[in-house]
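Asks: Curious how this folds, go ahead:
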Amino acid sequence: MHKHFKIFKPYGFLSQFRSSQRTRRNKKMLGELGNFPAETMAIGRLDEDSEGLLLLTTDGKVSAEITGSKVQKEYYVQVDGIIGTNEIQELKEGVSISINGKNYKTKPCRAFILDPAPVFPPRSKPIRDSRHGPTSWISVTLTEGKFRQVRKMTAAVGFPTLRLVRVRVGNEKLEDMTPGEVREVPNFKY
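Replies: Next up is the predicted model:
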């Protein structure tokens, strides 16, 4: 019987269970967040600086189905400055970013300004304070997931990402979870 979990990946954790030779030994791994079955794998990834919903499973078929299909992933993104409707429209239409040194145009996506701003628990490494200028929050929903794509997209329209929190994968939502919290999910409904 396969097991499925969702976690609120905290800032500073890698989306893996074991260190590879390229990974420094002092990095925090998902296995520190709970007692998972040996064959548990992350479905997709969140980079070390990103937070939020990460799905885990012992079922490789479920993992391949979610990562290989057009399942939506929604992110709440705090950006440097007050983003406007022109930049939101650019994000919606797709922007040019670099992937592995090559120019790539992102697929059209859903994006909008979040007002009011979402409230999340403070991050373990604080984000700059108001003395450094204003910030704003947006929602970006993608069906693709290139390396650091959302960060590259916001930078491409002139608003670098300060904080990135994934809030939804398909029908699974972050809900009221707190950083490091793990919940078993009997059946993913993606």
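Asks: Every contact and neighbour count from this point should use C-alpha atoms.
Replies: OK.
Asks: which residues of this protein fall in helices?
Replies: Under the criterion DSSP state H, helices of the chain are mapped to 60-68, 85-93, 149-156.
Asks: among the ones you listed, which is the most enclosed?
Replies: Comparing the helices of the chain by mean neighbour count (mean count of other CA atoms under 10 Å), helix 149-156 ranks first with a mean of 20.
Asks: Now do that one: which elements does it pack against?
Replies: On a contact count with 3 or more CA pairs under 8 Å, 6 or more residues apart in numbering; DSSP states H and E, helix 149-156 meets strand 96-99, strand 161-169.
Asks: how about this one, so we can line them up?
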Amino acid sequence: MSRLIQFNKPHGVICQFSRDGDRPTLADFVDVPGVYPAGRLDHDSEGLVLLTADGRLQARIADPKFKMAKTYLVQVEGTITEDALAALRNGVQLQDGMTRPAEASAIADPDLWPRDPPVRFRKTVTDGWISLTIREGRNRQVRRMTAAVGFPTLRLVRWAVGPWSLDALPLGQWREVDAG
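Replies: A predicted model of the protein is given here:
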């Protein structure tokens, strides 16, 4: 059976094991030799990162040709509209082409850990949350999609990849799971 590790990546952590200046990396949290991230999360995104030593499993998770679903909880600036959600569901035109259709819905504020540093708060600007599931992995895709429909991303948390989700995994912690 392949070894698969789920890690709840904090904001600001670089999604690699090698040192990159002063910023924290996966090596500061996951002391398991021989595993590598199956896909990446930007340093300013949080949430589920899967790590494995199995090259086939890594490809199945990360390679867009397998169209593995990735679900994000996204705090956006403004109160999301049904028109914007419909646009996300139909695919959004970005500079590098049209995105695949996504699953998108408005959600109540999720019960998440506090972010460090906190998301900026402005009394005069509302915010809201959406759940967004995509099946591709372009660079900063979710942020670009929400901006393209007029609702810039304030906070981005990857909640699930395929059948694996964060559930009750605390921020900065990891656990080994069945690779299925």
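Asks: picking up where we left off before, same list (the helices of structure 1) but as TSV, adding distance to residue 2 of structure 1.
Replies: Formatted as TSV, the helices of structure 1 follow (distance: least, CA to CA, whole Å):
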stretch	distance to residue 2 of structure 1
helix 60-68	10
helix 85-93	37
helix 149-156	31
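Asks: Of all those, which one is nearest residue 127 of structure 1?
Replies: Closest approach to residue 127 of structure 1 among those (CA to CA): helix 149-156, 15.3 Å.
Asks: Where does that closest one end up in structure 2?
Replies: The alignment of helix 149-156 of structure 1 onto structure 2 (TM-score structural alignment) spans residues 141-148.
Asks: tell me the average deviation of that stretch from structure 1 after fitting.
Replies: In the superposition with structure 1, the average deviation recorded for stretch 141-148 of structure 2 is 0.2 Å (mean CA distance after the TM-score superposition for structure 1).
Asks: From residue 75 of structure 2, how far out is the most centrally placed residue in structure 2?
Replies: In structure 2, the centroid-proximal residue (CA atoms, centre = their mean) is residue 158; its distance is 2.8 Å. Distance, residue 158 of structure 2 to residue 75 of structure 2, using CA to CA, to the nearest Å: 12 Å.
Asks: How about residue 172 of structure 2?
Replies: Noted for residue 172 of structure 2: a distance of 20 Å to residue 75 of structure 2, by CA to CA.
Asks: More neighbours: those two, which one.
Replies: The neighbour count for residue 172 of structure 2 versus residue 75, taken as other CA atoms under 10 Å, is higher for residue 75 (25 against 17).
Asks: can you list contacts of stretch 134-142 of structure 1?
Replies: Stretch 134-142 of structure 1 is contacted by residues 72-83, 109-115, 117-118, 150 when judged by CA atoms under 8 Å, 6 or more residues apart in numbering.
Asks: wait, doesn't residue 98 of structure 2 sit right on residue 90?
Replies: No: counting by CA atoms under 8 Å, residue 98 of structure 2 stays clear of residue 90, with 9.6 Å between them.
Asks: who touches the equivalent of residue 71 of structure 1 over in structure 2 in this structure?
Replies: Correspondence of residue 71 of structure 1 to structure 2, assessed by TM-score structural alignment: residue 68. Each residue near residue 68 of structure 2 by CA under 8 Å, 6+ apart is listed here: 60, 61, 62, 135, 136, 161, 162.
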